[in-house]
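Peer 1: okay, predicted coordinates and the sequence, questions at the end:
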Amino acid sequence: MRRGFKAESERIAASVRAELGLAKIDVLDPWRTAAHRGVLVRGADELGLAAEHVAQLMVNDPDSWSGMTLAERGVKLIVLNPIHSRARQCATLMHELAHIMLDHAPASAVTSVSGMVLLSDYSDDQESEADWLGAALLLPEAALLHHRGAGKSAAQIAQMFGVSLDLCNWRCRMTGVEKRLSYRRSA
């Protein structure tokens, strides 16, 4: 991840919230955010795929994928795994939207001669950036400081923001929120 990117992510998260008329500590709706940016979001079950492809994606191997971004003729589409929990879909949607916001080259889908869909991948640095920005969009540092400082537990914050407890704990740890609040309490 490039130097200064974590701080840049917090600025981007604040800017996106401002675009949507939200305060830095407000809950951001990932679907509204995607729509505001002109990005279509669909579940794989909404794509009109052949029954055998739907079965492969959602019955035989639903844990092998979470989402993907496709772009064609100026249209950007994020496809989500509808089998996953709403919290997981939120994180996946914001991760994929982060790729778009950061102008990462979207994955391409190519159908092989045998009918198998093949996808290209993002670089490791691009994946790290999308992870960080996606999480910052969902749980900005300012919101974590505010709500944890007000006595809300990580579980309460996760529920309020529609994310997993694991994601909330990771953000609290990675942003140093827990350490700063602990230091304030001991001072």
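Peer 2: That came through fine. Numbering: from 1, shown residues only.

Peer 1: all contacts plus neighbour counts: C-alpha atoms, from now on.
Peer 2: Fine.

Peer 1: how close does the residue nearest to residue 2 when sequence neighbours are not counted get to residue 1?
Peer 2: The shortest distance from residue 2 to any non-neighbouring residue, by C-alpha to C-alpha, 6 or more residues apart in numbering, is to residue 125 (7.9 Å). Going from residue 125 to residue 1 by C-alpha to C-alpha, to the nearest Å gives 5 Å.

Peer 1: tell me how many other residues crowd residue 46.
Peer 2: Using other C-alpha atoms under 10 Å, the number of residues around residue 46 comes to 12.

Peer 1: presented hereafter is structure B, for comparison with structure A:
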Amino acid sequence: MPINKAALARLAGDIRTETGLSPQDAFDPWEWSRRNGVKFVAIQSIPGAEEAVRYFTATRFGVWSAALVSDGVGHAVFYDDSRPRVRIMSDLTHEVAHVEAEHLLTPAWTSEDGKCGGGNREQEEEAAELAAAILVPKEQATLWALRGWPAESLARKYGVSDKLAEWRMNVSGGRIIANRTRNRRAR
């Protein structure tokens, strides 16, 4: 059953609270991992995986960045540690979102351009929405937008990409409110 955006926002707040974070604190997926017993494994650290590492980090760079797997009892996340730190944060938190949303693991798909993705596009969209809300709380995105502060500073505060910070500022409604206020003052 799909999870609506309001429920995803509440879940993000719950996850941040359970992790001991205020809206001003950056989310640490590695801390979440320690608290929840989900291992994060950089593919570069797997002995004997040199050929797979070369494939995913050089030959076909960009087709894959992280994957949540189950061993029947628990979960682990395999990820590409050669990516920029902001991408790793996003990738890991996306996989955290799958766990927290209790998504069923399904076989991965490969798109026509060769990129890998989850087996359920609806769940992938939910995980993207939830991960973004975990990483950049709505209250802070709204505040930044209302005050006209740059997305880049929000991105630095939370350790995310400028693009993600910009997106959160836009979907928070803060930019719409700020524009309406400016328009009213201009009349």
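Peer 2: Thanks, I have it. Predicted, not measured: the structure shown is a model, and the values here were computed from it.

Peer 1: any idea what the TM-score comes out to?
Peer 2: For these two chains in superposition, a TM-score of 0.84 is obtained (TM-score structural alignment, normalised by the length of the first structure); 177 aligned residues with a C-alpha RMSD of 2.2 Å.

Peer 1: how close does the residue nearest to residue 2 of the first structure sit to residue 106 of the first structure?
Peer 2: Per C-alpha to C-alpha, residue 125 of the first structure is found 14 Å from residue 106 of the first structure.

Peer 1: what residue in the second structure is paired with the residue nearest to residue 2 of the first structure?
Peer 2: Under the alignment by TM-score structural alignment, residue 125 of the first structure pairs with residue 122 in the second structure.

Peer 1: so its match versus residue 29 of the second structure, what's the distance?
Peer 2: To residue 29 of the second structure, residue 122 of the second structure is 23 Å away according to C-alpha to C-alpha.

Peer 1: higher neighbour count, those two?
Peer 2: Legend: neighbour count by other C-alpha under 10 Å for residue 122 of the second structure and residue 29, higher for residue 29 (22 against 13).

Peer 1: that one pairs with which position in the first structure?
Peer 2: Aligned counterpart of residue 29 of the second structure in the first structure: residue 30 (TM-score structural alignment).

Peer 1: now for its match: which residues touch it?
Peer 2: When contacts are counted by C-alpha atoms under 8 Å, 6 or more residues apart in numbering, residue 30 of the first structure touches 90, 93, 94, 138.

Peer 1: from residue 19 of the first structure, how far out is the first one?
Peer 2: When you say that, I think you mean residue 90 of the first structure. 19 Å.

Peer 1: neighbour count for those two, which is higher?
Peer 2: Each of residue 90 of the first structure and residue 19 has its neighbours counted (other C-alpha under 10 Å); residue 90 has more, 23 against 12.

Peer 1: just give me the mean distance for the strand or helix carrying the more buried one relative to the second structure.
Peer 2: Under the criterion of DSSP states H and E, residue 90 of the first structure resides in helix 86-101. Its matched residues in the second structure lie on average 0.7 Å from helix 86-101 of the first structure after superposition (mean C-alpha distance after the TM-score superposition for the first structure).

Peer 1: skip the chain neighbours and tell me the closest residue to residue 12 of the second structure.
Peer 2: Closest to residue 12 of the second structure by C-alpha to C-alpha, 6+ apart is residue 134, at 4.9 Å.

Peer 1: the one you found corresponds to which position in the first structure?
Peer 2: So, by TM-score structural alignment, residue 134 of the second structure is matched to residue 137.

Peer 1: count of neighbours near its match?
Peer 2: 29.

Peer 1: check the secondary structure at it for me.
Peer 2: helix (DSSP: H, G, I helix; E, B strand; the rest coil).

Peer 1: my guess is it contacts residue 92, does it?
Peer 2: No. Using C-alpha atoms under 8 Å, residue 137 of the first structure is not in contact with residue 92; the gap is 11.8 Å.

Peer 1: residues in contact with stretch 160-175 of the first structure?
Peer 2: If you take C-alpha under 8 Å, 6+ apart as the criterion, stretch 160-175 of the first structure is touched by 27-28, 86-88, 90-91, 135-136, 138-139, 141, 144, 154-155, 157-159, 178-179.

Peer 1: which of those are buried?
Peer 2: With burial judged by 16 or more other C-alpha atoms under 10 Å, the buried subset of the contacts of stretch 160-175 of the first structure is 27-28, 87-88, 90-91, 135-136, 138-139, 141, 144, 154, 157-158, 178.

Peer 1: check the secondary structure at residue 77 of the first structure for me.
Peer 2: Applying three-state DSSP: residue 77 of the first structure is strand.
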